[in-house]
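[1] fold the following.
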Amino acid sequence: MLNRLVAVLFFSALMLIPGVAQSTEDSQSLFESGKAALESGRTDDAAAIFSRLIEANPQAAAFYYRGLAYSAAGRDTLALQDFDRAVSMEPDQAIYHMGKGISQIRTANYQDAIKSFSRVLELDPENVQVFSLRAKALFHQGQSVHAMEDLTQGIRRNPNNAALYKLRGDILSSAGEYDSAVQDYDVAIRLKPNDPAAHNNRGIALANLGKVKEAVEDLNRAMDIASSTPAQVRVPGISGNPW
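    Predicted coordinates:
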């Protein structure tokens, strides 16, 4: 199975990138085989198939999908190289910049990631998810205020996105603003009741407010949902880094 971010990129690409341009029937069939391998989690097979396509006829779509395969396999440096190649070939394709930005985050190139996500918004202003991604890069660059602004913008555009409230709560909690953090976690949990990280992080914020009983209830709820311990569930942000 694909991890969440790779899955988002994959299924977005299905709508935006139907296949390789000027392809033969055989190459289009091979392209579809590569996508099927990627979707089923056979990342090595997918990378090999897209490599064959690239060798025969290098096109941006093939580099992009091979980048997804590398990303799903945790080979982020190779993924970044492929996304960068796709961007250089088709610079107006927002999804390519998004893949590049995610790989830049994973390789700790946060300043470059900010530029990539800003370009996504220029090309696709309605892309709400990119606000949370750029916020992550901004936070890692020490720009917490701008990260908060991005998350707030995302919330205005999509007020039912639990992840945005949860991430904003993480930043507030890491800054010691526990009351405000709890308010955001409350909304996140109302929208997505079975998110163990939101329960866990709200519990930590409540504990810092001295509300021990409520904190324990949240931490226990997180354990029940995740069948784990708070240490395993906790997003490592409450001590300073919400991602």
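[2] CA only for contacts and neighbour counts going forward, please
    Noted.
[3] now the helix or strand harbouring S27, how far from the centre of its chain.
    Here S27 sits within helix 25-39, counting by DSSP states H and E. Relative to the centre of its chain, helix 25-39 is centred 25 Å away, using CA atoms, centre = their mean, to the nearest Å.
[4] just the buried positions in that helix, please.
    Residues of helix 25-39 classed as buried by neighbour count (16 or more other CA atoms under 10 Å): S27, Q28, L30, F31, E32, S33, G34, K35, A37, L38, E39.
[5] one more, so I can put them side by side:
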Amino acid sequence: MTRHRGLAALALAALLPLAACQSAGDAVDSLAQIDTAQGSAENIGSLTAVIERTPNDPDAYNVRGAAYGRAGRYREALKDFDQAIALDPNSHQAYANRALIHRYMGDQGKALADYNRAIQLNPRYDTAYIGRGELYRQAGRTDEAFRDFEQAIQLDTTDPRAYHRRGLLYQASGQHQFALEDFAMAISLAPGAPYGYNGRGLSYLALGDEENAFSDFNTAIRLDESVAESWANQALVFERRGEIDRAARSYARALQLDPEYVPAREGVARTRGSA
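    Presented below is the predicted three-dimensional model:
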């Protein structure tokens, strides 16, 4: 149901006068979409009680592993996913979950092997294609990333990450009209998340549509005031309009939220003394 549009030549320099504010999107990752498991101590305790009652249930380890992952307890998550796989070597969900933990821990080789295994076990598992595609995207393997996001979309995924990430690839190659379509789809699937709005806003800005870009960045902030990227993007519009004092305040807010966010740091340096 999706039109195929290859990335031909990725002209990464095509984007930006908009500086380095491209949407990273990493925060929209999830542990194989296991929504029932949260990372609270209470939930982990409840899941541990389930495992004590049914120690040979691979699903119980898989769900607790996801909870550990959400809590940032990655080594414990790995142990649970290892156990889930030992109990059920054909669990494609456990392989995909473990792959994401390997990604978070910086072991990209093991992550790739687990995504490959998940896809081998279930070639229609959209989550694994999306995870592997993001692994490829971050490694600069853009053609392979595009194919994986495209495959997930052709499988009729309802996961907004597939559209958001493919939109980032279109955006990076200067194909902003295609990017706008993908970001719009990501927004329709996850209207409460800021990332689609940030991505779409940057493509609007690249096309000279400052009004719609500003509206998207403000919506992103309204949805979640804790995302540094949204404030830096808003500041970028203020800066382009010559409203340097307002830009300085928004850049400062972005830097406060994420002291390592380079566009915020560079924006503060450019507008210093105006806030």
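[6] re the thing from before, turn the buried residues of helix 25-39 of structure 1 into CSV, columns for distance to G142 of structure 1.
    Converted to CSV, these look like this (distance: CA to CA, whole Å):
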residue, distance to G142 of structure 1
S27, 46
Q28, 45
L30, 44
F31, 41
E32, 42
S33, 42
G34, 39
K35, 37
A37, 39
L38, 35
E39, 35
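[7] ok, back up a step: what's the first helix or strand after the helix holding S27 of structure 1?
    Assigned by DSSP H and E, the successor of helix 25-39 of structure 1 is helix 43-56.
[8] state the distance from L121 of structure 1 to V128 of structure 1.
    Between L121 of structure 1 and V128 of structure 1 the computed distance is 9 Å (CA to CA, to the nearest Å).
[9] the aligned residue in structure 2 for A162 of structure 1 - nearest residue in space that isn't next to it in sequence?
    Under the alignment (TM-score structural alignment), A162 of structure 1 maps onto P194 of structure 2. Nearest in space to P194 of structure 2, with sequence neighbours left out and distances taken as CA to CA, 6 or more residues apart in numbering, is A220 at 4.3 Å.
[10] what's the one you found aligned with over in structure 1?
    Using TM-score structural alignment, A220 of structure 2 lines up with A188 in structure 1.
[11] okay, and its match sits in which element?
    Counting by DSSP H and E, A188 of structure 1 is part of helix 178-191.
[12] what about the residue of structure 2 most remote from its centre, distance to R161 of structure 2?
    Centroid-distance maximum for structure 2: R53 at 35.6 Å, with CA atoms, centre = their mean. Going from R53 of structure 2 to R161 of structure 2 by CA to CA gives 36 Å.
[13] what do you get for G242 of structure 2?
    From G242 of structure 2 to R161 of structure 2 the distance is 34 Å (CA to CA).
[14] structure 1: helices as residue ranges?
    Applying DSSP state H to structure 1 gives helices spanning 4-16, 25-39, 43-56, 60-72, 76-89, 94-106, 110-123, 129-140, 144-157, 162-174, 178-191, 196-208, 212-226, 230-233.
[15] helices or strands up against the first one?
    Spelled out, it's helix 4-16 of structure 1. Using 3 or more CA pairs under 8 Å, 6 or more residues apart in numbering; DSSP states H and E, the elements in contact with helix 4-16 of structure 1 are helix 60-72, helix 94-106.
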